[in-house]
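1. let me see the structure of the following:
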Amino acid sequence: MDFIMSASIISRKFILFTLMLLVSTSSLAGNFKVQSAEISKIGNGYILDATISYPLTPRVKEAISNGVPITFLQQLELVHSIAIFGKYWQWDKTLWTTSLRYELRYHALTEQYVLKALDTEHYRNFPSLDSALTALGTIKEVSLPPEHLANTDGLIFQIRSGLDLYALPTPMRPGALLSNKWQVTSPWKIATWP
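-> Next up, the predicted model:
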């Protein structure tokens, strides 16, 4: 009898583990990804070039096609990492952080996708969603803060991208915050120094 009970408990744990694994891998299926992030030295300063892919979930695509403005964030961080016990324990101090914010919406009347840089109010129109996402994912020659770059030893520059769910219309916000169909933030990608 003990054998049957322990086998039953083991099989329940195995089923639970399998379900958790399926849920975790399905939620990662539509995540954004920073494909490349490279820093170049230009004169006395440094610039960032990066490429991000935006595989949107069907729920996000549906919202865009219905005219809901979606806000994308590109987070940039400069971190000074101090090794305390070699590579096993490090002290990280954030020196600089910023977010580039873009709003993407579809205008049904003109059948155009409008990409707006929220910091500069600069608009660009695109005939397709794919072309708008390609333009959004191309970061070219973003200047890095020179006051922190006199010595690049121990500096880590990282970038990630995601959606600003708090910028969604109020009725959509609770569902988006709880649904894994809206959780598409990329992991941090460390840029390569020259």
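2. switch to C-alpha atoms for all contacts and neighbour counts from now on
-> OK.
3. for the spatially most central residue of the chain, which non-adjacent residue is spatially closest?
-> Closest residue to the average C-alpha location of the chain: Ser161 at 2.1 Å, with CA atoms, centre = their mean. Closest residue to Ser161 apart from its sequence neighbours, by CA to CA, 6 or more residues apart in numbering: Gln74 at 4.4 Å.
4. here is the second sequence; please produce its structure so I can put it next to the first one:
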Amino acid sequence: MLLSRTVALCRTPLRRSAYVGFIVFLGLLLTSPPAWTAGFNIIRATTRLEQAVYVLDADIAYDLSPAVADALNNSVPLTIQLDMQVQRNRPMLWDETVAELQQRFRITYHALAQQYVVANLNSDQQYSFPTRAAAFEFVGRIRDFPLLDRSLLQPGQRYIVSLRAELDIEALPAPLRPQAYLSTAWRLTSDWYTWPL
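-> I've put the predicted structure just below:
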């Protein structure tokens, strides 16, 4: 019945072209990506052995959503968490987790000083930057991070390293958390990036 009405409406050339235009518009609307996409992306990550310790180097790109960038510019502190895992690859069983580490950074904007302050929450060191881009470039450039002592590894075994970056919603101020949980604009995380140790 609906199909017969649609066919009847499309009999005149003007109505037919309007109908076709509407269908094309809907198709484009449903298939086109959003004008803005935010998220975290691990560009590269490697490990190397230095004096019996495996160290991590990584480059991470942080693209904030407008809501998150606006909150930061209004002095809401953001906590970026890096999750790292080292797993022993076992073909017949689940992989065994050998080590799990977290590196956390808190980024705060100080309006009076017009500075972005990055606090390394693992070492309590603080760094100041004149721009948000410079602050996130610093957080995204991980160098010589001590990951794992070689003595924890079994000879002849294969190990996989995984790295993920995410915005820690639990570290946001309490009044902002419900909105952050419900909005996709606040769910900023990278995919797991894996490579052999």
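5. longest strand anywhere in the first structure?
-> Counting residues, the longest strand found in the first structure (DSSP state E) is strand 89-107.
6. beyond that one, next helix or strand please.
-> strand 112-117 (DSSP states H and E).
7. which residue numbers in the second structure go with that next one?
-> With TM-score structural alignment applied, strand 112-117 of the first structure matches the range 115-120 in the second structure.
8. centre of the chain to the matching stretch, how far?
-> Relative to its chain's centre, stretch 115-120 of the second structure lies at 19 Å (CA atoms, centre = their mean, to the nearest Å).
9. mean per-residue distance, it versus the first structure.
-> Stretch 115-120 of the second structure, aligned to the first structure and superposed, deviates on average by 0.4 Å (mean CA distance after the TM-score superposition for the first structure).
10. how about the helices in the first structure?
-> 2-28, 58-65, 129-136, 173-178 (DSSP state H).
11. what residues in the second structure pair up with the shortest one?
-> Following TM-score structural alignment, the aligned partner range for helix 173-178 of the first structure in the second structure is 177-182.
12. how far is the matching stretch from where the chain is centred?
-> On the basis of CA atoms, centre = their mean, stretch 177-182 of the second structure sits 17 Å off its chain's mean C-alpha point.
13. what do you get for stretch 46-63 of the first structure?
-> Distance, centroid of stretch 46-63 of the first structure to centroid of chain: 7 Å (CA atoms, centre = their mean).
14. ok, residues contacting it?
-> With contact meaning CA atoms under 8 Å, 6 or more residues apart in numbering, stretch 46-63 of the first structure is reached by 30-41, 69, 133-134, 136-144, 146, 161, 181-182.
15. again, but for stretch 152-164 of the second structure
-> 42, 45, 82-89, 98, 189-197.
16. got the buried residues for stretch 114-132 of the second structure?
-> Gln115, Tyr116, Val117, Val118, Ala119, Asn120, Leu121, Ser128, Phe129, Arg132 (16 or more other CA atoms under 10 Å).
17. out of these, who's nearest Thr31 of the second structure?
-> Arg132 (32.7 Å; CA to CA).
18. how about whichever residue in the first structure pairs up with Trp94 of the second structure, what does it touch?
-> Taking TM-score structural alignment for the superposition, Trp94 of the second structure sits opposite Trp91 in the first structure. Counting by CA under 8 Å, 6+ apart, Trp91 of the first structure touches Ser81, Ile82, Ala83, Ile84.
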